[in-house]
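Student: Fold the following.
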Amino acid sequence: MRILFATPEVSDFIQVGGLAAVSAALPRALREFADVRVIIPGYPSVLRGLQDLKPVGRCQPFAALPAFEIDLGHTADGLSFYVVRCRELYERDGTPYSDRSGSDWGDNNIRFATFSYAAAQLARGLVDKHWSADLVHANDWQCALIPGYLEWHYAHIPTVFTIHNLAYQGVFDRSTLGQLGIPEASFNIDGVEFYNRLSFIKAGLVYASHLTTVSQTYAREITTAEFGCGLEGLLRQRADRNQLSGILNGIDESWDPRTCASLLQPFGAGDWTERALNADDVRDQFGLAVSRGPLFALVARLVHQKGVDLVIESAQAIVDAGGQIVVTGKGEPRFEEALLNAQTRAPRSIAVKIGFDDAEARKIFAGSDFTLMPSRFEPCGLSQMYAQRFGSLPIGHRTGGLAETIVDGETGFLFDRPSAPGFLGSLCRAFSTFGMKDRLDHMRRAAMAQAFSWTDSAKSYAALYRSSL
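Tutor: Predicted coordinates for the structure are as follows:
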């Protein structure tokens, strides 16, 4: 079984969100079941990270999409990567999606249509004469045209399309249809049209053989008006035909506090004295006062979806009750500014680091007592899994993957509505638990016992692939 796994980011080389971590771990876990090869755009970090890149083929321009080359390389552990090389599209400073100022690249439609077209051609065996795909697994809107290009070129290759976050859809002006080589006949309610605009993600939702998302709860939620982002009708149709599944993400084995090299002091369940040394380290690094109170962490993209405004609104109450807050992440300027202002008002109780560093995040999970996740919606979420493995009890809204991975009152705390009163209620429960050492010990042990392995997820995807062939 030959699987082409298409993704716009992989944490081996470049990471913007949780998709990168999934794209690094899932293909590796799937190697037990299939010949899995990843395809990714040729960003500078990818070209630097794969030392054995060799060209396997070249494609000529298509519509207004430029010519490109596809190279094949491997990571140190042998995972195969096809890299779409087009200097004018991918070799730029910034993130995969935006420039250094945070503004989306103005030609993202061309960039990810080219990538999708490249993946489709590779899958068909028209690029690498030694390899073609039995199935393509495409991820998020940046890869969503792959099922479309296969359909429009009459290639009968099954596709699985995974929705990691339905709120990001890749919507562009309809005038670009011809430039992208998308048939005019597909621009209708049963195709790529979305309120008279071109929707990349809708191409994936319409043309893929099977849809998945990253938790069973989110798979149900996106069929409702509250979470469906205007696509709930289409998603209900796919669900009614048993063509929409929820498969929970996992986390990789490096998230083990007994062996994690990023920590000042490794520890296991029950080693609370050793764990406290990590808390002291975090307070010292972030300039927080020595304290016997609880340390709350926010490790997230600083955007509205993540409920950052609820954290800002509750920050003073946390400090007044004897708690401290440490924040790391980046996102919307309004939230970054508000958090930095909160730090200015209480610099020994609130610490904010704009930006993200994996090693620093690991230290924070290992040193904090509670991790704040008041997300308005959360397709899966990874931070609550990382937090539990490191003994930091998550406080989350009962939605998506949070509802499936946090056991309320046992491994963390859940609240039912994404509102300040609901969030404050869970914060009060956390403070109460922190004051009951036996209860805190029990909950930490239960949280750290959670596995969140990729093994079960990989088995589910492999079974889905086989049933789709």
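Student: switch to C-alpha atoms for all contacts and neighbour counts from now on
Tutor: Will do.
Student: Which elements pack onto the helix or strand where Gly204 lies?
Tutor: Using DSSP states H and E, Gly204 maps to helix 200-207. Contact partners of helix 200-207 among helices and strands, from 3 or more C-alpha pairs under 8 Å, 6 or more residues apart in numbering; DSSP states H and E: helix 145-152, helix 232-240.
Student: which outside residues touch it?
Tutor: Contact with helix 200-207 is made by 140-148, 151, 161, 169-171, 190-194, 211, 234-235, as judged by C-alpha atoms under 8 Å, 6 or more residues apart in numbering.
Student: pretty sure Phe434 contacts His442?
Tutor: No. Under the criterion of C-alpha atoms under 8 Å, Phe434 makes no contact with His442, lying 11.3 Å away.
Student: the more surrounded of those two?
Tutor: Phe434 (17 against 14; other C-alpha atoms under 10 Å).
Student: contacting residues for that one?
Tutor: 294, 440.
Student: mind checking how far it is from Pro421?
Tutor: Distance, Phe434 to Pro421, by C-alpha to C-alpha, to the nearest Å: 20 Å.
Student: So which elements touch the helix or strand where Lys363 lies?
Tutor: In this structure, Lys363 is located in helix 358-367 according to DSSP H and E. Judged by 3+ C-alpha pairs under 8 Å, 6+ apart, helix 358-367 is in contact with helix 272-286, strand 295-299, helix 383-389.
Student: repeat that with 10 Å
Tutor: helix 272-286, strand 295-299, strand 324-329, helix 383-389 (3 or more C-alpha pairs under 10 Å, 6 or more residues apart in numbering; DSSP states H and E).
Student: Second chain to compare with the first, below:
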Amino acid sequence: MDVRILIPGYRELVEAAGPMAVVSHLPSRGAIPACSIGKTQTADGLPVYVLLCPELYDRAGSPYGDQHGVDWVDNDIRFARLSLAAAEIAGAYPVEGWRPDLLHVHDWPAALAPAYLAWNKSATPCILTVHNLAHQGLFPAERMDRLGIPSQAYSIDGVEFHGKVSFLKAGLYYANHITTVSETYAHEITTREHGCGLEGLLRDRSREGRLTGILNGIDESWDPYTDPHLAAPFAAGRWRGKAKNADSVRKAFGLAVSRGPLFAVVSRLVPQKGVDLTIEAAESIVRHGGQIVVTGRGEAHFEKALTALSARHPGHVGISIGFEEKLARRIYAGSDFLLMPSRFEPCGLSQMYAQRFGSLPVARATGGLAETIEDGETGFLFETSSLGSFLGAVYRAFDAYRSRARLAEMRRAAMACDRSWANPAQGYARLFGQALNLSKEAAA
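Tutor: Have a look, this model is predicted:
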């Protein structure tokens, strides 16, 4: 397959890519400015088209907000530009003579693309992958003209959602097929508990056979024997290297030398991730001889609470606010258990990273966590989002730690799990083929 990526020209990306050839220009629509398309490639040669529009993307901060975490006021324009560019390249404005047979778009920032295809009368099929339904891209209805959205699209069968324009709903409605990043999450989002108000539309798509769950994978760099970020390499059954990584992590976080288990949190510090449950459980973990390291960034009150927790338990709880990949990889490699008490988790990658590095996840049985963790074999699962249920799994982890033979057996099983992209890639290939065949049949 001839796969190419389209991505906004964020400041860091453009600076890292260096000089790039401009291969196309796209016109304005409504308040969406004209832009150019630059071309670069990934390290392994995958073509990347970069949306060059400095007035929208050349900014300090994150892709979605400024340096203080405040959303950009023109995010609707910024991501409508991305969606429209994808639809235009698939329609009247091919790049370098290349027009895709199919668009595959991700989450709300690109979810207007299938809608623009429909409004442009384009027959190019489009698949939308939902990574997190909770983020929907909601904007005032009075901005429709600025976004080039036809007035008739503002309805329940279109972009309207509780009096606003929903980018994600538009994608769910107009896409030919919807995928999520696990089979469990594909079912969960058709329920009131996890459907975020869109469960009715998603149940319709499920009944039509147009909603599929395909579990994510992780790349080949997650190999504890070859990862250059680690303090020492190791493999299943050769645990000395893992112990050296644990020593490195304890030193980095100022923890005492300990014979107890090392629990880790590598996460965004937000309610979805159950950070409050981790904070509540910490007292019991420390009392039973465990240590905890946390790295991540998120809501200020969680950052403050975790910092206070560390101050109450010096030498037993260590906190690093922020994210640094080398440190995160060493934490996965050095920890015994990874805490993931998520209230919902569409797929989750941290548990796969941890398993690959011999750290057993302790997680709620939701979304992709339920699919990637075999309870009592490659980690520990608990059912309800409550402190009692969570601690029950934590205590089982302590029990496993006390039995060195069982701990080694579980580590080996976790490290042997196949989390590569081979199976997901086959799933997407089948789905792409089906979408193209249906499109050809419709055209005939």
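Student: Superposed, what's their TM-score?
Tutor: Once superposed, chain against chain, the TM-score is 0.97 (TM-score structural alignment, normalised by the length of the second structure); 436 aligned residues with a C-alpha RMSD of 0.8 Å.
Student: Which stretches in the stretch 51-200 of the second structure count as helices?
Tutor: Assigned by DSSP state H, counting those that start in this stretch, the stretch 51-200 of the second structure shows helices spanning 54-57, 75-89, 113-119, 144-147, 167-174, 183-188, 199-207.
Student: Mean neighbour count for the ones you listed - can I get that in a markdown table?
Tutor: As requested, those are exported to a markdown table (neighbours: other C-alpha atoms under 10 Å):
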| stretch | mean neighbour count |
| --- | --- |
| helix 54-57 | 16 |
| helix 75-89 | 24 |
| helix 113-119 | 24 |
| helix 144-147 | 17 |
| helix 167-174 | 27 |
| helix 183-188 | 23 |
| helix 199-207 | 16 |
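Student: Among the ones you listed, which comes closest to Thr226 of the second structure?
Tutor: For Thr226 of the second structure, the closest of the helices of the stretch 51-200 of the second structure is helix 183-188, at 31.4 Å, according to C-alpha to C-alpha.
Student: quick one: the closest one to the first structure mean distance?
Tutor: Overlaying the first structure shows helix 183-188 of the second structure at a mean distance of 0.3 Å from the equivalent residues (mean C-alpha distance after the TM-score superposition for the first structure).
Student: residues in the first structure aligned with that helix?
Tutor: Under TM-score structural alignment, the alignment places helix 183-188 of the second structure onto residues 216-221 of the first structure.
Student: If we go by neighbour counts, what in stretch 344-355 of the first structure is buried?
Tutor: 346-354 (16 or more other C-alpha atoms under 10 Å).
Student: ok so, going back, which of the helices of the stretch 51-200 of the second structure sits closest to Ala305 of the second structure?
Tutor: The nearest among the helices of the stretch 51-200 of the second structure, by C-alpha to C-alpha, is helix 183-188 at 30.2 Å.
Student: so what secondary structure elements neighbour that closest one?
Tutor: Helix 183-188 of the second structure packs on strand 177-180, helix 199-207, strand 211-213, helix 367-372, going by 3+ C-alpha pairs under 10 Å, 6+ apart.
Student: Just put the ones you listed in a markdown table and tack on distance to Ser420 of the second structure.
Tutor: Formatted as a markdown table, those follow (distance: least, C-alpha to C-alpha, whole Å):
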| stretch | distance to Ser420 of the second structure |
| --- | --- |
| strand 177-180 | 17 |
| helix 199-207 | 27 |
| strand 211-213 | 16 |
| helix 367-372 | 12 |
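Student: Which one of those lies nearest to Arg287 of the second structure?
Tutor: Evaluated with C-alpha to C-alpha, those place helix 367-372 nearest to Arg287 of the second structure, the distance being 27.3 Å.
Student: Could you tell me where the next helix-or-strand element following that closest one falls in the first structure?
Tutor: Next helix or strand after helix 367-372 of the second structure toward the C-terminus (DSSP H and E): strand 380-382. Residues 413-415 of the first structure are matched to strand 380-382 of the second structure when aligned by TM-score structural alignment.
Student: again, but for stretch 99-111 of the second structure
Tutor: On the basis of TM-score structural alignment, stretch 99-111 of the second structure is assigned to residues 132-144 in the first structure.
Student: swap in stretch 254-270 of the second structure?
Tutor: If you align by TM-score structural alignment, stretch 254-270 of the second structure falls on residues 287-303 of the first structure.
Student: Name the residues of the matching stretch that come out as buried.
Tutor: For stretch 287-303 of the first structure, burial by neighbour count (16+ other C-alpha under 10 Å) applies to 288, 294-303.
Student: cool, and stretch 405-418 of the second structure?
Tutor: By 16+ other C-alpha under 10 Å, the buried positions in stretch 405-418 of the second structure come out as 407-415.
Student: got those residues as TSV, with secondary structure and distance to Val362 of the second structure columns?
Tutor: Output for these, formatted as TSV (DSSP: H, G, I helix; E, B strand; the rest coil; distance: C-alpha to C-alpha, whole Å):
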residue	secondary structure	distance to Val362 of the second structure
Leu407	helix	14
Ala408	helix	16
Glu409	helix	16
Met410	helix	13
Arg411	helix	13
Arg412	helix	16
Ala413	helix	15
Ala414	helix	12
Met415	helix	15
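Student: With respect to Thr212 of the second structure, which of those residues is nearest?
Tutor: Ala414 (26.1 Å).
Student: And the closest one? What does it align with in the first structure?
Tutor: Checking TM-score structural alignment: Ala414 of the second structure goes with Ala447.
Student: doesn't Phe413 make contact with that match?
Tutor: No. Applying C-alpha atoms under 10 Å as the test, Ala447 of the first structure and Phe413 come out as separate, 11.2 Å apart.
Student: who touches both of the two?
Tutor: Common contact partners of Ala447 of the first structure and Phe413 (C-alpha atoms under 10 Å, 6 or more residues apart in numbering): 393-394, 406-407.
Student: For those residues, give me a markdown table that also has neighbour count and distance to Glu226 of the first structure.
Tutor: Output for these, formatted as a markdown table (neighbours: other C-alpha atoms under 10 Å; distance: C-alpha to C-alpha, whole Å):
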| residue | neighbour count | distance to Glu226 of the first structure |
| --- | --- | --- |
| Leu393 | 33 | 28 |
| Pro394 | 32 | 24 |
| Ile406 | 24 | 22 |
| Val407 | 16 | 24 |
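Student: Quick check: PyMOL command selecting the buried ones in the contacts of helix 200-207 of the first structure.
Tutor: PyMOL command restricting those to the buried ones, with burial defined by 16+ other C-alpha under 10 Å:
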select buried, resi 140+141+142+143+144+145+146+147+148+151+161+169+170+171+191+192+193+194+211+234+235
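Student: With His162 of the second structure as the reference, measure out to the residue mapped onto Phe161 of the first structure from the second structure.
Tutor: The pairwise alignment with the second structure assigns Phe161 of the first structure to Leu128, based on TM-score structural alignment. In this view, Leu128 of the second structure and His162 of the second structure are 22 Å apart by C-alpha to C-alpha.
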